[in-house]
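**Student:** With the input below, show me the fold.
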Amino acid sequence: MMEGNVLVADDDRAIRTVLSQALTRAGCRVRSTGSATTLWRWIEEGEGDVVVSDVMMPDGDALDLLPAIRKKRPDLPVIVMSAQNTVMTAIRAAEVGAYEYLPKPFDLKEVLGSVAKALTQQTKRRQPPSAGEGPKEENLPLIGRSPAMQDVYRIMARLMNTDLTVMIQGESGTGKELVARALHNFGRRKNGPFVAVNMAAIPRDLIESELFGHERGAFTGASERLQGKFEIAQKGTLFLDEIGDMPPDAQTRLLRVLQEGEYSRVGGREAIRADVRIIAATHQDLRSLINEGRFREDLFYRLNVVPVRLPPLRERLEDVPDLARAFLRRAETEGLPHKAISTEALTILKQQSWSGNVRELENLMRRLAALCPGDVITGQVVEQEIAARPSSALEPSGGPNEKLGASVEAHLRRYFSLHGGALPPPGLYERVIREVELPLIALSLAATQGNQLKAADLLGINRNTLRKKINDLDIPVTRGKKLM
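**Tutor:** So this is what the prediction gives:
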């Protein structure tokens, strides 16, 4: 049971009712309102031990109100909820000192857990800077409103104003450097340099020199002193990409820096203090490399203080339309022609496997913006472009001859491998079925030129069942459209 006074603010009466009833059953005393003005009056009057508020209300923005709340009552925890689930919402919530940020639709147990924690801890929050307007979505450091990305945003929001070492894991093209840059640009070290180093792009015998610098004469060819990336990144952030490719000797030196906070140049004796935040990234399974003796276990634990997993695009296909539109807008700002994209084209894009992830989608949208003859990118244009691409780009990772069952098994094995055997979020069966069902039905409709009766017969299901699945999966149906 919880004890305390909770103020609930949300312009949705149903949400207010659900939260009020749940909190009351848990032992809290609750006052609820649909007005930001009323909420502020209650706070000014000293009411409430915890606030649970929607961000957007008819008469105000809770995030704009938070600085005033922090000034008036710095010890009052404010839990904010929002259906505007972009990374900037999470960042703004962290910047203005929200106790917790919860995306909508929310998990009621999670809300109750956050309230319980706030009531027991009553943690003093730091004095935040004034909240400003967030950038337009096409200028966001990360784009996507899927549940998978919401998990990433929430972790990022909690890391913004810390110096904790972060390990970002994800396949190539998922945006690992974008996450690292966002953590830097919106964090306490934003006025310092951001220095990115790709371990895989540097000759192995030069990595130590690149990272730590060298003195003149330290080795053949060292004709002058060279500053290393640690020195250049002083008071900022050093992003070590593809950390799994770091050679053993450099791993040992990096471990000493993380342990002792200082280093020396190659061939030098002077100890240099390392005032640098480390963010590492990899697409490899570091635990497997540890078992093979190719990566130090003690270094792994030093780097993996806070792990952040970036989902591949195939795990967040609902983000494809937002990403595609944003890439087209970016292409336009770079001088390419303005292009719109049809709903049918977006549906086709959502049916691809995207082995190259977000980077592959971005490259495709740039090419379509440059080469599409019309003002609107149609489904036919997208299909033609996909058909003309190298087959490996959009095929399942096992190749064209791989059985569907083997492909699914390989995908799940990769998931468990990347997560150290940890189970995925609940609902795995429905997610797998949906990913297989959507292209199966869409292609059957295309093969029968949009004839639902023939498509149902082809699939071996009832026509009414097919209609329901078309509606549930939001699949467009165009009569007379051929598969090839």
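
**Student:** all contacts plus neighbour counts: C-alpha atoms, from now on.
**Tutor:** Will do.

**Student:** Tell me which residues of stretch 79-90 come out buried.
**Tutor:** 79-82, 85-90 (16 or more other CA atoms under 10 Å).

**Student:** Can you lay out those residues as TSV showing distance to Lys136 and secondary structure?
**Tutor:** Shown next, in TSV, are these (distance: CA to CA, whole Å; DSSP: H, G, I helix; E, B strand; the rest coil):
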residue	distance to Lys136	secondary structure
Ile79	24	strand
Val80	21	strand
Met81	20	strand
Ser82	17	strand
Asn85	13	coil
Thr86	10	coil
Val87	11	helix
Met88	9	helix
Thr89	12	helix
Ala90	15	helix
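
**Student:** this one next, for a side-by-side:
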Amino acid sequence: MSGGRILVTDDDAAIRTVIREALRREGHVVETAASLAEQRRALADFRPQVLVTDVVLPDGNGLEGIDEVRRHDPQLPIIVLSAQNTFTTALRATEQGAFDYLPKPFDLSELSRAVSDALAAGSRHEDVAVPDTAEDLPLIGRSPPMQEVYRTIARVVANDLTILILGESGTGKELVARAIHDFGPRAGAPFVAINMAAIPRELIESELFGHERGAFTGAAQRNAGRFEQAQGGTLFLDEIGDMPAEAQTRLLRVLQSGDYMPVGSARAIRADVRVIAATHQDLNRMIGEGSFREDLYYRLNVVPIPLPALRDRGDDVAELARYFLDRAAADGLPRKTLDAAAAARLAQHGWPGNVRELENLMRRLAALGRDPVIGLSQVEQQFAGAGATAAAGQSLEAANLGDAIEQQLARYIASYGAALPPDGLYDRVLGEVEKPLLKLVLAAVRGNQLRAAKLLGLNRNTLRKKLTERGVGPQVRRPD
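**Tutor:** Reported below is the predicted structural model:
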């Protein structure tokens, strides 16, 4: 593509120069402006084909100035640059009709691609409503991985594309799903979440699609499934990798046709629902193993949103920690602050439980101790205690499966504290603990099921049943 006319507005002369020279090397004609006033004159005299603008300018806000730009040229593509790298900034840029949003610092190659795309596509304006409470959501962080998450959310909130959120447990998958719902056109309708790992296999279809009275033994009355409850809104299917094969087939049919039938009914119901799914599992591996349908994967994975693990966004830890301390104070716990040494130690931690682990730690620290400032020694004490618990949990020779699950349940209750969920905790722990425990034991005995059953305190047939239910494949067997 031949070059275009690009106007760059930024109050930093060095940034203007770097961008101008980089875009000129790409064959573009570039003019620059240092303020909104200079931008107005350039819009009239230079008539750019793309505007690249900073947010904070000496005589106003670049986002608020977009309305004025639109009156001058309604079709002008606008690329917003900002050092205010928050979730709300990305959303407001989209709300104002920006073609793209790039957080500072940015790669010049990324800016060059955005300019080329803007020249090719022309103007793009999507209807995105940003509530005043946007900053109340703990989508917090200025790290590059989180900036990419913000940008993706901002691009998809205004449409009904199916989304697959990928990430380790505790990274905030449901929070992202809620943000997409709350800031999109379905915000006034229900947001309904269901965790596939917490629902017994034989009840999943009834939970999703509902059932009629008398559809099966015990169905004394009609039940509205989650699709019906979410009508007009968003259905969040958490841990989609744990959905059994039969339910996968029915879900695929709904996504293809848009209709579903409650169990025991011959009447199809139109599903006016946006579907967002999430998993911590490797669905591509599961497809190869035959435990997840490939065609369903492609139906769900229209827009993937990978969430970074907290260990990959260490620069965000202190900001998140202070946010959770403020939330704890709002919930009635003592107000605490974090000193610099404690914040630095938190940033160095590996966070196997991700953001959920950090939130629980902050609530414990807020509840413990009398000092209003949390110091390094308090953080170290908490990490030492958690390490001892983890080491004890790795001793398999003395514990059977039931004992291990009960111990993990007790640890969950202790870690949640005042934030303990009211229902479904045991099922959740069972789903999260049983499968990895089975894998760990089988690996330890090199696939010898007789030894594994003895170690777990199960008979061999029960072990085989659990391996099938949890989708645990054969392990390498040690030669006799």
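
**Student:** just the buried residues of stretch 79-90 of the first structure now: which is nearest Ala250 of the first structure?
**Tutor:** Val87 (34.3 Å; CA to CA).

**Student:** Kindly provide the distance from that closest one to Glu215 of the first structure.
**Tutor:** With the distance defined as CA to CA, to the nearest Å, Val87 of the first structure ends up 43 Å from Glu215 of the first structure.

**Student:** Same question for Asp241 of the first structure.
**Tutor:** Taken as CA to CA, the span from Asp241 of the first structure to Glu215 of the first structure is 25 Å.

**Student:** Have a look at the two and say which one is more surrounded.
**Tutor:** Taking neighbours as other CA atoms under 10 Å, Asp241 of the first structure and Glu215 compare with Asp241 leading, 24 against 19.

**Student:** Which position in the second structure pairs with that one?
**Tutor:** Mapped onto the second structure by TM-score structural alignment, Asp241 of the first structure lines up with Asp238.

**Student:** is it true that that match touches Ile199?
**Tutor:** No: when contacts are counted by CA atoms under 8 Å, Asp238 of the second structure is not listed as touching Ile199 (11.1 Å).

**Student:** Please enumerate the helices of the stretch 351-480 of the second structure.
**Tutor:** For the stretch 351-480 of the second structure, the helices defined by DSSP state H, counting those that start in this stretch occupy 354-367, 376-393, 401-416, 425-444, 449-456, 460-469.

**Student:** Next: the stretch 301-450 of the first structure.
**Tutor:** 320-333, 343-350, 357-371, 379-388, 404-418, 428-447.

**Student:** Just the buried residues of the second one, please?
**Tutor:** This points to helix 343-350 of the first structure. Going by 16+ other CA under 10 Å, helix 343-350 of the first structure has these buried residues: 344-350.

**Student:** do stretch 152-161 of the second structure as well
**Tutor:** Applying 16+ other CA under 10 Å to stretch 152-161 of the second structure flags 152-158, 160-161 as buried.

**Student:** corresponding residues in the first structure for that stretch?
**Tutor:** With TM-score structural alignment as the criterion, stretch 152-161 of the second structure aligns to 155-164.

**Student:** residues near Glu246 of the second structure, how many?
**Tutor:** So Glu246 of the second structure, with other CA under 10 Å, has 12 neighbours.

**Student:** typo on my end, it should be Val436 of the first structure
**Tutor:** Neighbours around Val436 of the first structure, by other CA under 10 Å: 13.

**Student:** where's it relative to Ala94 of the first structure, distance?
**Tutor:** From Val436 of the first structure to Ala94 of the first structure the distance is 38 Å (CA to CA).
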